[in-house]
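> 3D model of this:
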Amino acid sequence: MGKSTDPVTGSGVDKCLAAIRSMVLSGELLPGQKVQQAALAEALGVSRIPVREALSRLQSEGIVEHKSNTGYTVSRFNSEDLAELYLMRRLLETELVKTADLSRIDVAAMGKLHTEMVAAARAQDPDEFQRLNRQFHFAIFDASPLTLVRQELQRLWYMSDFYRSLYLYELETTQRLVAEHKAIIDVVRAQDSKRLLKELDAHRAGTEKIVVRRLGHRRRPA
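Alright, predicted model coming up:
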């Protein structure tokens, strides 16, 4: 495959961003694993320049880390890190829901996403379920005018994508999530922000518990 003649274009960097995020989500790149820039550039048909730019952006999002002697590696989280991440998610998501205009939300579109998630759960397709799940939740958050808060929340979601994907291989768990999503749709339809906050808090707490359990309660090194 020929390499791009304009490797620093936005499309080239975006291509690398999407590819690396997908590799982290699928487990092709595991937490703590070094990112081989030359091999990645070759696989994507680009030069190393957009790969480096993409990795620099992912570093700012907390998805990868950089050390001068080892280069870029996929960030590794422990149970305490994830507890902080979920705390930040709760704070930001609460503000977004409180300021959201629920009448702007396309409930029919959320229902369609819900139907597609049911199919993804039955097909045991965690990548598709994860993609749809993000769209489902941000259909709510996008109804808030707090753009910077929403962008920061997007970063937090990206940081924890791989860890959330761990439980998406469990059919029982995805079925529970789908049932909770149905309840969330009903509350959005009723435009009841207080009930929506309660539903989302319970939903988030349940997924955090599963993620920490799957992580094995690994703690920060002393």
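
> for the rest of this, base every contact and every neighbour count on C-alpha atoms.
Fine.

> could I get the full set of helices for this protein?
Listed in chain order, the helices of the chain (DSSP state H) span 10-26, 37-44, 48-61, 79-99, 107-122, 126-141, 147-159, 161-165, 171-190, 193-215.

> so which of those is nearest residue 73?
helix 48-61 (9.4 Å; CA to CA).

> what residues does the closest one touch?
7-9, 12-14, 16-17, 37-38, 40-41, 64-66, 72, 155-156, 158-159 (CA atoms under 8 Å, 6 or more residues apart in numbering).

> please provide the structure for the following sequence as well, for comparison with the first:
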Amino acid sequence: MMKDKKQTPKKQAEDSAQIAYQGIRHMLYTKELVPGQRILYRDLAEKLKLSPTPVIQALKWLELQGFVEHEPHRGYSMAPFSLKEIEELYEIRELIEPSLVPAAIEKIDKNGLSELKEALEAHLAAERESYLKERLFKNREFHMTLAYLSGKTTQVRILQNVFDMLFLKYGGNYFPISSLSSTDQAHQEIYDAVALRSLERAQSVLKNHLTNVKIQVMTSIKKILEEQERSEF
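So this is what the prediction gives:
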């Protein structure tokens, strides 16, 4: 009988760091950690039921991704809220997503079109009372499904990181509820154009959709910040 192989110390450390990483990402999702918040890694380790070492490793990974900042002798903190960063993230989406459409349309087959249809229907079926997290992530899945169909793995990975920053760091609570119907319509029109292999139409609708979303989001955030400033006086 073969004996079970024991994990090496290196493998155990990697697994613990990955557990810490996923645990901290979940805390970002649930807003237990928010932009600008100081991080006491020992408290974090206790909450995650891990030793400090894998938690520090996870924080270093998150620092490379832009979620966390580290200052010598002061420790870790969540990266601060940045209006400029949000705008730049949407500008990256405006550059990458339309550029992937030609390859997606060229490569798409019956199965790929079915996947895109499922992503569209999942978003349309999500809770409509407000722009809740379920609907927000279904929105991301539609856009990411279209991107994955292009086969451009490096650009898709960059786009995934952009969505992580937008939805995990900033939460998406700034997305105006009034834009739900226009988002539904845009997604439907994008799908229809891709199904017809109409490249010009698909790119045009997607570009306009992303630009409109950026404008709506930036307007909504500025309004929220203005209201917060007034309430402080």
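
> what's the TM-score here?
TM-score of the superposed chains, computed with TM-score structural alignment, normalised by the length of the first structure, equals 0.80; 212 aligned residues with a CA RMSD of 2.7 Å.

> how about the helices of the first structure in JSON lines, adding mean neighbour count?
Shown next, in JSON lines, are the helices of the first structure (neighbours: other CA atoms under 10 Å):
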{"stretch": "helix 10-26", "mean neighbour count": "18"}
{"stretch": "helix 37-44", "mean neighbour count": "15"}
{"stretch": "helix 48-61", "mean neighbour count": "19"}
{"stretch": "helix 79-99", "mean neighbour count": "17"}
{"stretch": "helix 107-122", "mean neighbour count": "17"}
{"stretch": "helix 126-141", "mean neighbour count": "19"}
{"stretch": "helix 147-159", "mean neighbour count": "17"}
{"stretch": "helix 161-165", "mean neighbour count": "21"}
{"stretch": "helix 171-190", "mean neighbour count": "17"}
{"stretch": "helix 193-215", "mean neighbour count": "16"}
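
> isn't residue 77 of the second structure up against residue 33?
No - contact criterion CA atoms under 8 Å: residue 77 of the second structure and residue 33 do not qualify, at 9.5 Å.

> apart from its chain neighbours, what residue comes closest to the equivalent of residue 127 of the second structure over in the first structure?
Counting by TM-score structural alignment, residue 127 of the second structure corresponds to residue 121 in the first structure. Residue nearest to residue 121 of the first structure in three dimensions, not counting chain neighbours: residue 174, with 5.9 Å by CA to CA, 6 or more residues apart in numbering.

> map that neighbour onto the second structure.
Per TM-score structural alignment, residue 174 of the first structure is aligned with residue 180.

> distance check, its match against residue 78 of the second structure.
30 Å (CA to CA, to the nearest Å).

> kindly report the same for residue 198 of the second structure.
Shown here: residue 198 of the second structure relative to residue 78 of the second structure, a distance of 43 Å by CA to CA.

> neighbour count winner among those two?
Legend: neighbour count by other CA atoms under 10 Å for residue 198 of the second structure and residue 78, higher for residue 78 (22 against 15).

> what do we get in the first structure for that one?
Checking with TM-score structural alignment, residue 78 of the second structure has residue 74 as its match.

> report how many residues lie close to the residue nearest to that match when sequence neighbours are not counted.
Closest residue to residue 74 of the first structure apart from its sequence neighbours, by CA to CA, 6+ apart: residue 64 at 4.3 Å. For residue 64 of the first structure, the neighbour count with other CA under 10 Å is 25.

> so where is stretch 143-154 of the second structure in the first structure?
Stretch 143-154 of the second structure maps onto residues 137-148 of the first structure, going by TM-score structural alignment.

> and stretch 88-96 of the second structure, by the same measure?
Under TM-score structural alignment, the match for stretch 88-96 of the second structure is residues 84-92.

> can you list contacts of that stretch?
149, 150, 153, 156, 160, 201, 204, 208.

> now stretch 18-33 of the second structure
34, 48, 50, 54-55, 58-59, 61-62, 78, 167-169, 171.

> in a markdown table, list those along with distance to residue 149 of the second structure.
Shown next, in a markdown table, are the contacts of stretch 18-33 of the second structure (distance: CA to CA, whole Å):
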| residue | distance to residue 149 of the second structure |
| --- | --- |
| 34 | 33 |
| 48 | 36 |
| 50 | 38 |
| 54 | 35 |
| 55 | 35 |
| 58 | 31 |
| 59 | 32 |
| 61 | 28 |
| 62 | 28 |
| 78 | 34 |
| 167 | 22 |
| 168 | 24 |
| 169 | 26 |
| 171 | 26 |
